[in-house]
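Peer 1: From the sequence below, what's the structure:
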Amino acid sequence: MKKLRQAQCLLRLQHPNLIQLSTIPAAHRHNSTLSRSKLGKPTLSASPAAASSITSQTLQDYAKSSQWHLIKQVSSSLTPKLISCTFLSLRSSPDLILNFIKYLSPQCLNLECYCLAISILSRRPSPKQATELIKTVICSRIASISDIFYGLVGARERLKISSSILLDLLIRALCELKKGDEAFECFKMMQGMNVLPKIETCNDILSLFLKLNRTQMAWIVYAEMFRMSINSGLRTFNIMVNLLCKEGKLKRAKEFIRQMEGFGFKPNVVTYNTVIHGYCLKGDLEEANKVLESMISKGLEPDTYTYGSLISGMCKERRVDEASAHFVKMMEAGLAPTAVTYNTLIDGYCNKGDLKRAFSYKDEMIKKGVMPTVSTYNLLIHALLLEGTIGEADNLLKEMQEKGMLPDAITYNILINGHCRAGNAKKAFSLHDEMFSKGIQPSRVTYTSLIHVLGKRNRMKEADDLYANILRRGVLPDLIVFNVLIDGHCANGNMERAFLLLEEMDKMKVTPDEVTYNTLIRGYCREGKVEEARGLFARMKEQGIEPDHITYNTLISGYSGRGDVKDAFRVRDEMFSLGFNPTLLTYNALIQGLCKKGKGDLAEQLLKEMVSQGITPDDSTYISLIEGIGNAGSFKGKSIQDEVSCA
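Peer 2: Sure, this is the predicted structure:
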């Protein structure tokens, strides 16, 4: 392997290249981008006498006796023609060819030499060295893909190789380099020569297009395979099932499996796992379980991947206890869970708020010899910070570091966000500085948290400075960054700056959403500018952004706050007509408005309606009623609480 890498380093050096056009079919000679007239002759550094004394036989003798130092000494005086002759003489010793290239000067090699070397190496039991050499030639850009293709065709004819191995290896190399279009180009050129690619080659192309999410190209290749009468194998069918699942066509994927069986292919665990995973991603766990049952009925045992997909799917749907039951089945089947499986369950129970169960899985994985990962600790630290237990989160961070695991960017973002939520801006910014000291670049997530905490502490000048700083660093703000900045300025009464940020969003092609408009509407309502807020409401709808219940409640609060109860109820009716249910905020705003206008009887009716809707009054409700009625809490001879309990 070391020798191969050294050979690759030599090949990547710039050097003149000559193609003997006789190795390229006449029909394709005009396509060649390399020629003697363009590239010139190789420069010989040795004296003519020294050069003329070296023959192919001399080089063979050096190679067979492993006198590589002698080849290195004379390499600059060798011509591509002499090297090609030597390669042909050593064709029965591919290992010598590999060593030979290592000691050659770059000036003595042209594409013909490489193609001959690749052809000879392709005869080895393993095609790895030949494939690696092809990749080196491709990456060096000494010739176009078309030239390399026809160079290999010429070498194939010269060595009388009847199989398609050389062209198959070229396509494999292109697939490994993720060059899909070039691989397809070679596929079509093989088709034009009536040379059938091996099924493994076709599978490589299909698999590459699947990985690149170029599903349409994969279908084109599959159709061409059918037209060329290339029989699909089990791997081919599995790739196409995966393709259908990726496209979300799960019913067609199941039909495809039936077609497989019709062709005499038995679906394997990989086939069923692909469909199960597809249904889990879609959130259709019932269908996923049906596929599992079908798989078991065919005598196939679920593996770690099967259970991993089901556990992940169930955790995403917050059916964590069912996920845990599948985990038990997995263990009973003798399958060893990975750290990923444990992390999925830990994440599920953290989201459920059951930290005791989450930590029990962490303890269990250690007990079973599965080392927790940075992700394990990130999940638990995040959950602890959400619970407000900062001390425990710090202890877990120390434990993580004691086990030799370094915090990553996600860890720092979690910690910064947690301290921002707690209002500890100083600690958050010290963590930000620590990220830089450890060579970890803060992301938009980091800056969003820091801007948020500055806004909550009325430090908007610093928030704007930080925003300017991230622009200088080349970090483009996204919708969330803008929303947090706008919210901070609106909350601090700086509506002018908030609208300047809205204009910046437009310049940066960042589309505002309902959160953006709700924030601006709320800012106007705080200042009593409800008509301006209503204008924003209309503008929001004109831009195709649908108002939500927060939008309507904000407007209701705005109108009620200035005592305009009629307009507040008009907005409420509009909200009802669109199918939005009233919330506690809706009723509190309306009750407050009615009480300010001295309409206690209507406030009483709203209170009863509110309770009948299953909405429990809070302190704000009672304060509004007490202040509005002004009778020491008396409500028609009863306390407000008694009236509520009787409703």
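Peer 1: only C-alpha atoms for contact and neighbour calcs from this point on.
Peer 2: Will do.
Peer 1: how about residue 401, what does it touch?
Peer 2: By Cα atoms under 8 Å, 6 or more residues apart in numbering, residue 401 lies in contact with residue 407.
Peer 1: name the element it belongs to?
Peer 2: For residue 401, the element it lies in under DSSP states H and E is helix 390-402.
Peer 1: That helix: how far from the chain's middle?
Peer 2: How far helix 390-402 lies from its chain's middle: 29 Å, per Cα atoms, centre = their mean, to the nearest Å.
Peer 1: how about this one, so we can line them up?
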Amino acid sequence: MWVSTVNLFSLSKFIKHHHFIALRSVSALVQLKPLSSDSDSDSGPQNTTKVVETLNRLKKKPIDALSYFDNLIKEGFLHDVCTYAAIVRILCHFRLNKELDLIFLQIIRKQNNVEFEVIDLLKALYHDGSDSFVRVSNAMVKAYVVLGMFDQVLEILFLTEHHGFVFPISSYNFFMNQLVHCGKVDTVLAVYQQLGRLGLSLNVYTYVIVLKALFKKGCLEEAFEVYREMDKAEVTPNEFAYSTFIEGLCMNGELDLGHQLLRAWAATKIPLGAFAYTVVIRGFCNDTRLEEAEGLLLFMETQGVVPDVHVYSALISGYCKFGNISKALALHSEMVSKDIKTDCVVVNLILKCFCQLGRVSEAVHQLKELEEIGIVDNISYNVVVDALCKLGRVDEAMVLFSEMKDNQMVLDVVNYTTMIYGYCLQGKLCDALILFKEMKEKGHEPDLVTYKILAVGFARCDFGQVAIDLLNDMKKQGLGPYFARDNMIIEGLCLGGKVKEAEAFFHSLQEKCLENYSAMFNGYCHADYSEKAFQLFMRISKQGFSVSKGSIFKLLNSLCINGDNAKAKMLFDRILTLNLEPSKIMYSKLIGSCCHAGEMGMARSVFDILISRGNTPNLMTYTMMINGYRKVNCMQKAFELFKDMKRQGITPDDVTYKILFNIHSKINLKSSSSS
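Peer 2: Next up is the predicted model:
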């Protein structure tokens, strides 16, 4: 059977063994209670009979029937099991699933004075036919899930056999799938364990859902075991099953194994769709293995699997991520030439790449061309408008913004906020306020970001009171915690170079929270007040002080530029004690600064910390250290580092060899002079 393919690979080499989950029985998950019996109708049998007869006469007019049913409720009529069963049958026949869901929500919530239980209705409908009952049971499950009442579903699903019937396997599948989406994977596995007790024949969808749950938990060994159980039960996997398994391996760090299985299954003519290839191609792209990703695309086509927009989107995203816009464009052209319809996701990737490379004019040109064939959306425009604003080309951005209106595109808060940001960057505050007012008049409520941009813009241009008024308005709208308003003013003043005013405002706050201190620290960093930022950080970092890594790096960089390596090292050590793992750039910056100043003891200390925390120094870091030892005449240590670099498999470049040649020259010159 197909499982033998899995055994071709030494799974133990790829997967760490996990102990299988100790599944709890359903009885341990819920406090079960006896289910109610059929309730008597309060409306009297004669009235109920008339209502059922009327609904039956309207069974070919579902909207009229539902309207009649609802009007009776408004008139005070108390529907019972019989009348609810009659309307449910009509909704099922016409597949009106939304209306069916609402009916079950009414019953579960006990709206409209419903005085019977869901199980009573299920019993009344059980003999209507399997297709109808599946629809009914799915609606029941969905209603309970929407209300977060998972235990009640378990109670009904596993005790109804005592009432003479058992749900079809599709109902259990539907429930387990809902549980997976809600992240309740342990409950999924508990349900799976109990299904055998009911004597139900599990189908391929049951196994696939259980696999999804196991992969979500990272239990790969157990996933293989479920596949073996599937094989023993002689359940033939479908395309979805194979794709789920490959996707699960890739999402759990087993990309190479997923790739091997994909090719092995393809070789044995097992049906695999485009999705299976897409997940592996996306994995290769995320892992910077773009050539392998393209190779898999070619292999996919040789297997007769037609690539779709998602396959090309993964590849284009990979090349855009690394700034290779020419390759991304070539792939896009190839996709279009194969009559694969492009979409806004692909288009936006390309536009964003152009903008990140600083080629905004080309992005504008691309946007115009794509707009003519109708393949752009709000995000497409926003990507280009944002790039133009950041470059100070606000008038060009406004032209595109106006085009969006002319093209009857529905603008949203993000579109308006981007344009407001552009005006604020240019100091065009009146224009920003006009746009802000227009946004509100159009029914778009500003969010926290909008208010922050405006407040910072006014604070930077010495309109502190206007900024405060804006933030007071924000507070009235209930946006953000109280300290957010104060922090915006502090950071806005600092960004505008008004550090003294920011300090005065900060000190005027009667009750300061840690977030206020964080804002003051960020403000100092933005304004390059490195000494004050350092003192503030060191003073209160022991109190749970939380700041962004960006601000910390800015401070570290500033201290290194100023040659204050002692304080930079103190800051670095404090970062370590706070369990804030420094980025490799931080390590490199501090090591470089120490080497430049000839402080090799400090440089070596940071270098050793880098290695001790499981990181491998890159070529630049090794080269800086070797050059630093050269400058302080520690030639032996320089050579030792060079050997270590080679052992790590790092290839020296021209700069490294030039430094080593210089060391050799000094040693030879010294030897010649001594002889």
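Peer 1: Quick check: TM-score for this pair?
Peer 2: After superposition, the two chains reach a TM-score (TM-score structural alignment, normalised by the length of the first structure) of 0.65; 533 aligned residues with a Cα RMSD of 5.4 Å.
Peer 1: rewinding a little: mean distance, the helix holding residue 401 of the first structure to its aligned residues in the second structure?
Peer 2: After superposition onto the second structure, helix 390-402 of the first structure sits on average 1.2 Å from its aligned residues (mean Cα distance after the TM-score superposition for the first structure).
Peer 1: against the second structure, where does that helix fall?
Peer 2: On the second structure, the counterpart of helix 390-402 of the first structure by TM-score structural alignment is residues 360-372.
Peer 1: Give me the buried positions along the matching stretch.
Peer 2: 360, 363-364, 367 (16 or more other Cα atoms under 10 Å).
Peer 1: What of stretch 272-289 of the first structure?
Peer 2: 272-281, 285, 287-288.
Peer 1: I would like the residues contacting it, please.
Peer 2: Against stretch 272-289 of the first structure from outside (Cα under 8 Å, 6+ apart): 238, 241-242, 245-246, 248, 250, 253-254, 291-292, 295, 305-306, 309-310, 312-314, 316-317.
Peer 1: And what about the aligned partner of residue 419 of the first structure in the second structure, helix, strand or coil?
Peer 2: In the second structure, residue 419 of the first structure lines up with residue 388, judged by TM-score structural alignment. Under the three-state scheme (DSSP: H, G, I helix; E, B strand; the rest coil), residue 388 of the second structure adopts helix.
Peer 1: Quick check: residue 388 of the second structure touching residue 360?
Peer 2: Yes. When contacts are counted by Cα atoms under 8 Å, residue 388 of the second structure is listed as touching residue 360 (7.0 Å).
Peer 1: Write the ChimeraX selection for whichever of the contacts of stretch 272-289 of the first structure are buried.
Peer 2: Restricted to buried positions by 16+ other Cα under 10 Å, the ChimeraX selection for these reads:
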select :238,241,242,245,246,250,253,254,291,292,295,305,306,309,310,312,313,314,316
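Peer 1: sorry, back to before: residues near the match of residue 419 of the first structure, how many?
Peer 2: 25 (other Cα atoms under 10 Å).
Peer 1: what's the distance between it and residue 399 of the second structure?
Peer 2: 11 Å (Cα to Cα, to the nearest Å).
Peer 1: what's the answer for residue 307 of the second structure, then?
Peer 2: Distance from residue 307 of the second structure to residue 399 of the second structure, counting by Cα to Cα: 38 Å.
Peer 1: The two: which is more packed in?
Peer 2: Using other Cα under 10 Å, the more surrounded residue of residue 307 of the second structure and residue 399 is residue 307, with 20 against 11.
Peer 1: Excluding chain neighbours, what is closest to the residue mapped onto that one from the first structure?
Peer 2: Correspondence of residue 307 of the second structure to the first structure, assessed by TM-score structural alignment: residue 337. Residue nearest to residue 337 of the first structure in three dimensions, not counting chain neighbours: residue 304, with 6.9 Å by Cα to Cα, 6 or more residues apart in numbering.
Peer 1: you'd agree residue 226 of the second structure is up against residue 211?
Peer 2: Yes. Contact criterion Cα under 8 Å: residue 226 of the second structure and residue 211 qualify, at 7.2 Å.
Peer 1: all helices for the stretch 251-400 of the first structure, in order.
Peer 2: 269-282, 285-297, 304-316, 320-332, 339-352, 355-367, 374-386, 390-402 (DSSP state H, counting those that start in this stretch).
Peer 1: ok, residues contacting the fifth one?
Peer 2: Residues lying outside helix 339-352 of the first structure but in contact with it, judged by Cα under 8 Å, 6+ apart, are 308, 311-312, 315-316, 318, 320, 323-324, 355, 357-359, 361-362, 365, 370-373, 375-376, 379-380, 383.
Peer 1: tilt between it and helix 320-332?
Peer 2: 160 degrees (axes from the mean of the first three to the mean of the last three Cα atoms, to 10 degrees).
Peer 1: in helix 339-352 of the first structure, what counts as buried?
Peer 2: 339, 341-352.
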